[in-house]
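Asker: sequence plus predicted model, see below.
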Amino acid sequence: MPDAMPEVLAFLRSRRSRPAKSLGLPVPDEAALAPILEAGLRVPDHGKLEPWRLIILEQAALARLAALTEMRAAEMGHDAERIAKSKSQFADAALVVAVISSPVISEKVPQVEQTLSAGAVCLSLLNAAAAAGWGANWLTGWMALDAPFLQQGLALTPDEFVAGFIHIGTERAAPPERPRPDIAAKTSWMRS
């Protein structure tokens, strides 16, 4: 029988994201963020390609991205409500880790596996932040895939995109518990 870690399983069974709008100051400083990032990068990575990278967005960068979001959304013809909601993702944030999907040319590892690895980084960062006592939320939005936004705002290459904007901070108000998936409805067994 394997060595069980019931406390880790209990943590994973009770983990939850915290709404980004409920997160505020203080946020982890560089020293407090380092172990979260280290844990966040311990994900399945077939071929050891490391097909992802991180960009830490602090206040000045977030203000710049909020302005760029507003400008791009207006150029794209979004309505005022959608512009305000998109802009607030950066304007109201205190610390965001942008997880960049950065695929590597490989004959052995398909791009979809590399993209899934970047998604695993997002979830791993959420779990690490929660384990360190911080609230965290994984957001995307149209900005995660908009080429002009990505190039102007984050200096990404044409083959890169944002797998997730991971907001981390101090939780100001706990949201109510939400219904969880029905395991029986989402699980099937193939025994032959």
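Answerer: Arrived safely, thanks for sending. Residues are numbered from 1 along each chain as shown.
Asker: only C-alpha atoms for contact and neighbour calcs from this point on.
Answerer: Will do.
Asker: remind me, longest strand of the protein?
Answerer: Criterion DSSP state E: the longest strand present in the chain is strand 161-171.
Asker: for it, name the packing helices and strands.
Answerer: For strand 161-171, the packing partners by 3 or more Cα pairs under 8 Å, 6 or more residues apart in numbering; DSSP states H and E come out as strand 23-24, strand 96-101, helix 111-131, strand 135-139.
Asker: find the nearest non-adjacent residue to Ser101, please.
Answerer: Using Cα to Cα, 6 or more residues apart in numbering and skipping residues adjacent in sequence, the residue nearest Ser101 is Trp52, 4.6 Å away.
Asker: what about that neighbour, how many residues nearby?
Answerer: Applying other Cα atoms under 10 Å, we find 23 residues neighbouring Trp52.
Asker: list the contacts of it.
Answerer: Trp52 makes contact with Val99, Ile100, Ser101, Ser102, Pro103, Ser117, Ala118, according to Cα atoms under 8 Å, 6 or more residues apart in numbering.
Asker: among these, the buried ones, what's the ChimeraX command?
Answerer: ChimeraX command restricting the contacts of Trp52 to the buried ones, with burial defined by 16 or more other Cα atoms under 10 Å:
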select :99,100,101,102,103,117,118
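Asker: take a look at this one as well, against the first:
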Amino acid sequence: MPAPNPAALDFLLTRRSTSAKTLGLPVPDDAALETILTAAARSPDHGKLEPWRFILLDRAALLAMSIKVTERATVLQIDPDQTVKSRDEYARSHLAVIVVSSPVASEKIPDSEQLFSAGAVCLSLLNAALASGWGANWLSGWASRDPEILTWLGVATSESIAGIIHLGTESSTPPDRPRPDLAAITTRFRP
């Protein structure tokens, strides 16, 4: 019989992401962040390719990102409301981790599986932060796909951003939201 871990299961059944808008100080220090990143790096990785990497954005980097996003939004003629929303996402944040999908050439492991592994890293990072008592939110948005911003961040043309995880202290308890109806999304295959 398997050995259950009720605390871990309870965490997974009740976890909720925090709104990035409600994250404040303090943020994880280097030791806490190392633990969170170590947990994230234990994600499923078919072929042990480690097809992902991290870019850390501290407060100064996030403020620079908010300026870069505003500049690019002007050039790209992004809707003004969307520009403000995107700018503020970075301007109000104090710590974020960019998870970069960085595929490795492999005859056995397709790029799609490597991208899924990077997505698993995002979720593991989010859950590790929440399990450590921090607030966390996984975001992306148009700026995470803009070629000029990617180059500015040091993301190679062969890479992409799988997610940006904002970390901090919750200033309010996140509300629960409707969850999927398992009966509507689950079928049992019978040959």
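Answerer: Ah, there it is. For clarity, every value in this text was computed on a predicted model and none was experimentally measured.
Asker: re earlier: buried residues in the longest strand of structure 1, which are they?
Answerer: Neighbour-count burial for strand 161-171 of structure 1 [16+ other Cα under 10 Å]: Phe161, Val162, Ala163, Gly164, Phe165, Ile166, His167, Ile168, Gly169, Thr170, Glu171.
Asker: one step back: can you tell me how far the residue nearest to Ser101 of structure 1 sits from Ser124 of structure 1?
Answerer: 13 Å (Cα to Cα, to the nearest Å).
Asker: and Ala183 of structure 2, what helix or strand is that in?
Answerer: Assessed by DSSP states H and E, Ala183 of structure 2 sits inside helix 182-185.
Asker: residue in structure 2 matching Gly141 of structure 1?
Answerer: Superposed on structure 2 with TM-score structural alignment, Gly141 of structure 1 falls opposite Gly141.
Asker: give me the number of residues near its match?
Answerer: There are 12 residues near Gly141 of structure 2, going by other Cα under 10 Å.
Asker: for the closest residue to it other than its chain neighbours, helix, strand, or coil?
Answerer: Distances taken as Cα to Cα, 6+ apart place Ser86 nearest to Gly141 of structure 2, at 7.6 Å, with adjacent residues excluded. With DSSP: H, G, I helix; E, B strand; the rest coil as the basis, Ser86 of structure 2 sits in helix.
Asker: now swap in Leu56 of structure 2 and tell me
Answerer: strand.
Asker: wait, it touches Ile98, no?
Answerer: Yes - between Leu56 of structure 2 and Ile98 there is a contact under Cα atoms under 8 Å: 6.4 Å.
Asker: more neighbours, the two?
Answerer: Neighbours per residue (other Cα under 10 Å) separate Leu56 of structure 2 from Ile98, with Ile98 holding more: 22 against 15.
Asker: report the contact partners of that one.
Answerer: Phe54, Ile55, Leu56, Leu57, Ile161, Ala162, Gly163, Ile164, Ile165.
Asker: mind checking which of the helices and strands packed on strand 161-171 of structure 1 is nearest His78 of structure 1?
Answerer: strand 135-139 (18.7 Å; Cα to Cα).
Asker: corresponding residues in structure 1 for stretch 159-169 of structure 2?
Answerer: The alignment places stretch 159-169 of structure 2 over residues 160-170 of structure 1 (TM-score structural alignment).
Asker: what does the matching stretch rub up against?
Answerer: Against stretch 160-170 of structure 1 from outside (Cα under 8 Å, 6+ apart): 20, 23-28, 93-103, 115, 118-119, 122, 125-126, 129, 134-140, 144-145, 150.
Asker: what does stretch 32-47 of structure 2 give?
Answerer: Here stretch 32-47 of structure 2 has contacts from 51, 108-109, 113-114, 117, 120-125, 128-129, 132, using Cα under 8 Å, 6+ apart.
Asker: pull out the buried residues from it.
Answerer: Leu33, Thr35, Ile36, Leu37, Ala39, Ala40, Ala41, Ser43, Pro44, Asp45.
Asker: quick check: the last one vs Lys85 of structure 2, distance?
Answerer: Going from Asp45 of structure 2 to Lys85 of structure 2 by Cα to Cα gives 34 Å.
Asker: likewise the second one?
Answerer: Thr35 of structure 2 is 31 Å from Lys85 of structure 2, where distance means Cα to Cα.
Asker: what about Arg62 of structure 1, neighbour count?
Answerer: Quick fix: residue 62 of structure 1 reads Leu, not Arg. Neighbourhood size, Leu62 of structure 1 [other Cα under 10 Å]: 23.
Asker: what lines up with it in structure 2?
Answerer: Under TM-score structural alignment, Leu62 of structure 1 pairs with Leu62 in structure 2.
Asker: quickly find the element holding the closest residue to its match other than its chain neighbours.
Answerer: Once flanking residues are discounted, Leu62 of structure 2 sits nearest to Tyr90: 5.2 Å by Cα to Cα, 6+ apart. Applying DSSP H and E as the criterion places Tyr90 of structure 2 in helix 80-91.
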